[in-house]
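> sequence and predicted model, in that order:
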Amino acid sequence: MSALPAGPTESPIVQTARWVARPIRFLEDCRRRYGDAFSVTLRGFRAPLVMVSRPDVIRALYSERRHGLPPGRTVTLQPLVGARSLLLLEGEEHLSRRRLMLPPFHGERMRTYETVMRKAAARELAAWPEGRPFPVHPGMQAITLDVIMRAVFGVADHERREQLRPLLRDLLAGTTSTGLQVSVLFGRRRPLERLRENADEIDQLLLAEIAQRRRAAAGEDICSLLVHSRFEDGTGMDDREIRDQLMTLLIAGHETTATGLAWALDLLAHNPHVIARARTDGDPYLRAVVSESLRLRPVVPIAGRRLVADLDVDGLSLPAGTDVTPAIWLTHTRPQEYPEPYAFRPERFLENAPSTYAWIPFGGGVRRCIGAAFAELEMRTVLDEILNRFELRPASRRRELVARRNVTFSPRHGTRVVVRRR
């Protein structure tokens, strides 16, 4: 049996504390000492987790469709997203639902959501204070929640939307709390169960929306499209499964996109020359801004698999059953792929785009985030609205530090900026 790569020798509790408190420093220390592949032992994992960062290794990992779900995903997600969630299914069940759910997130259909995104941004930006520091992360959360309620859930009724908004906001705040993260890592499930209990009212409102879609012709919102979509045998998903997929899109798409926007604004505020070019060079450069921001500040740090077959790539041999994940931050800061890896240079995505597995903010393979194109469009649209309306500067010369919010790397102080209307 192949030996796993070397890694930190501290106890699982110490390694977990370092991973939670200072994740970037922990990853950098491991790379400096152990190289491109190393094993960490975290509290709550049944075995060491191998972290890798070479694109060729990641390509081999993600190219094998049979590899299983990473450890802990079912325990942490099922109470919220449900047993039929795309995030939890495997094999043909997963692939059939992925094929069914992909069309709304690609092609010209995406453009139907841009107007919703611009209006959501306009509503939030109208209340931004001028001339004094404030954190933008809460505003980005408000925008992305509004977009989900309108474009994904399709809640057109104002009263129902106002019922749903505080319920969703409270649920999402609970899922991103540090207390929940620590509880899960130490095997305490009661906080997750309480969140599940708090979601009952949300379920009733979503099921009412789904029932309404079944009585109407297909609309443009994603809930409606899922209701009227059919598998190859002519059947569709039942109401409960559609509820699970809607909650999946909420949990996977709200905080991640809001955090990506907050990080992008932090980087832009400290790089006024990039703002100037984004205003003059239009959408191609704004796409590069989003790509470079997601490279330098990946929101989700890991996206792993459990091997069902041995993995052998250029000197690295890992046996079936090993838990393996790309360390996305380390992949994105390899000087071999990115000269000046810590510099914010959007033009690198215009000059010589990286290989597929050197840029993985949305994971990869058959489990790549289904809403990646939606998230990138939302980021471009919201950033465009902000840059057209405001001059932007950082509230402090100090760069934002990384904080853990459940599975995301978030700005510790919410990205504090000062704005003035143009």
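Arrived safely. Residues are numbered from 1 along each chain as shown.
> only C-alpha atoms from now on, for both contacts and neighbour counts.
Noted.
> how about the strands in the stretch 101-250 of the chain?
134-135 (DSSP state E, counting those that start in this stretch).
> comparison target, given below:
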Amino acid sequence: MASTFLHTQQDTVADHNIKGEKNHAGIRFLVKLSAVDAGIDEVQSWILEETIKILDVKSASLFLCDESGDHKLTKKMRSEGGQWTSQVISMDESSEVEEAMRTRSQLIFQVTPGSRIFYIPLVADSETLGVMAVESEQKKFDSDLLAAIGESLTHNMAKSKQARQAQETIQAMQTFQGQLLNSRDTLRALFDSSPTSIYIVDPGYKLIAINIKRADLAGRSPQDLVGKQCFSALYQRGTPCPGCLVEETLQTGSTTRRIERRWFSKASAIELEISTFPIWDNDRQIVQAFLFEEDVTERQQLQASLAQSEKLAAVGQLAAGVAHEINNPLTTIVANAQLLERSLPAQDTDQLEMVGLIIQASDRASQAVRDLLDFARRERYELAPTDINETIQRTLALIGHELGSRSISLQFDPAMDLPLV
């Protein structure tokens, strides 16, 4: 009887020593785990290996939740033989894991009379990251140490996830920043390459932005002008320019447009079309005004030229009507002069000469009328072979009087062998 008691007491002491060694090993493991700096996959593999050694269990595995939200689990297992396996399974395939995740509490399931599986949910900040499962054949199992390992693993996984999310956020911000910089550079290039003067002012007439075109007109760089009041920096004035419509745009949100003549010297002036547009913020409040200054001098000149052309066209139509009125009496004069010429005796040379002069002058007047009518007539212009000499002669006949009034003597010597063009 004494022998049996002694043996039992020795066994108890041995068990106590083994448990103490496991506790020391577990503490060292937890301390090392809290300071480990490695990739999450390496950490998980190392934890499973150490868990098998320290707790002297048959196997250890991890069931990790899919971050996409699908009902999928990634099962990672390190067996006693050292084989590392990983596979994706459905949550429905393991009801025990699903229950541990749902209840967020440690569960123990009896697999065989001599084997149990402990399920430790890994929960961080109300988020279930997965479940750690350990199969043990020991009658006395240190579930507290397993829970501590699970807690440390959870902390490590949460820290790794936060680091990964922070890295992804940084990368996303860097990408977004790059896109913003690219968009800014593109807009700046468009802003500065515009042939139109552009600038933006706030309600205090302060220049917020100005393109190179407008800055060059002021003889300064955009950087020197930004932040200064537009009427002072661009026009050397102490107050807003007369007729400026920026205030109207800022107060009413309306688009305005006006024409201004700007003198750069006593003999040099340009016509500017100045347009203002409102800029709204997210609260639909007008915060700035956008100004375009477009040089419309050439356009104004073209419009004036078009108006002059329309006047000339009207004069041409009037001249054509007058020519018709002149042509009728000329025809009568020529006809009567020819009749008079025939009725005069051949020996009356003086009378015949005077009648001949009347006919000659009438023919010249009739030819001038015909040329004027041909010039004023609206025609359909078609490309066709033309005698260039004839065209020049007809033109000279029209402007002969103008040349004579200016004391210009013009000699035309046409070549007789020119081809049609």
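Received it, and whenever you're ready, just let me know what you need. Since this is a predicted model, take the numbers as computed values, not measurements.
> can you calculate the TM-score here?
The TM-score (TM-score structural alignment, normalised by the length of the second structure) is 0.17; 115 aligned residues with a C-alpha RMSD of 6.6 Å.
> who's in contact with stretch 21-28 of the first structure?
Outside stretch 21-28 of the first structure, the residues within contact range by C-alpha atoms under 8 Å, 6 or more residues apart in numbering are Arg18, Trp19, Ala327, Trp329, Leu330, Val402, Ala403, Arg404.
> go again using 10 Å as the cut-off
Defining contact as C-alpha atoms under 10 Å, 6 or more residues apart in numbering, one finds that stretch 21-28 of the first structure is touched by 8, 15-20, 29-31, 33-35, 38, 51, 301, 327-330, 401-404, 409.
> could you flag which of those residues are buried?
8, 15-20, 30-31, 35, 38, 51, 301, 327-330, 402-404, 409 (16 or more other C-alpha atoms under 10 Å).
> mind checking the longest helix of the first structure?
When the first structure is parsed with DSSP state H, its longest helix is helix 239-269.
> contacting residues around the residue positioned nearest the centre of the second structure?
Nearest to the geometric centre of the second structure sits Ser183, at 6.1 Å (C-alpha atoms, centre = their mean). Residues in contact with Ser183 of the second structure (C-alpha under 10 Å, 6+ apart) are Gln177, Ala189.
> what strand or helix carries it?
In the assignment (DSSP states H and E), Ser183 of the second structure maps to helix 143-193.
> cool, and Ala403 of the first structure?
Ala403 of the first structure belongs to strand 402-405, assigned by DSSP H and E.
> now for that strand, which elements pack on it?
If contacts are counted by 3 or more C-alpha pairs under 10 Å, 6 or more residues apart in numbering; DSSP states H and E, strand 402-405 of the first structure sits against helix 12-21, helix 23-34, helix 178-185, helix 239-269, strand 408-411.
> output the contacting helices and strands for the very next helix or strand once past the longest one.
The reference is to helix 239-269 of the first structure. Sequence order places helix 272-296 as the next helix or strand after helix 239-269 of the first structure, per DSSP H and E. On a contact count with 3+ C-alpha pairs under 10 Å, 6+ apart, helix 272-296 of the first structure meets helix 239-269, helix 328-332, helix 348-351, helix 372-389, strand 390-394.
> between strand 390-394 and the first one, find me the angle.
With axes from the mean of the first three to the mean of the last three C-alpha atoms, to 10 degrees defining the directions, helix 239-269 of the first structure sits at 80 degrees from strand 390-394.
> just want the angle from helix 239-269 of the first structure to helix 272-296.
Going by the same axes, to 10 degrees, helix 239-269 of the first structure makes 140 degrees with helix 272-296.
> what about the strands in the second structure?
Using DSSP state E, the strands of the second structure run over residues 59-65, 72-78, 84-90, 107-112, 115-124, 127-136, 197-201, 207-210, 256-263, 269-280, 286-295.
> mean neighbour count for the ones you listed - can I get that in CSV?
What follows is the strands of the second structure, written out as CSV (neighbours: other C-alpha atoms under 10 Å):
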stretch, mean neighbour count
strand 59-65, 23
strand 72-78, 21
strand 84-90, 13
strand 107-112, 13
strand 115-124, 23
strand 127-136, 22
strand 197-201, 23
strand 207-210, 20
strand 256-263, 14
strand 269-280, 18
strand 286-295, 20
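> of all these, which lies closest to Gln174 of the second structure?
Of all the strands of the second structure, strand 207-210 sits nearest to Gln174 of the second structure, with 25.8 Å by C-alpha to C-alpha.
> which strands or helices does the closest one pack on?
So strand 207-210 of the second structure, by 3+ C-alpha pairs under 10 Å, 6+ apart, packs with helix 143-193, strand 197-201, helix 222-225, helix 230-233, strand 286-295.
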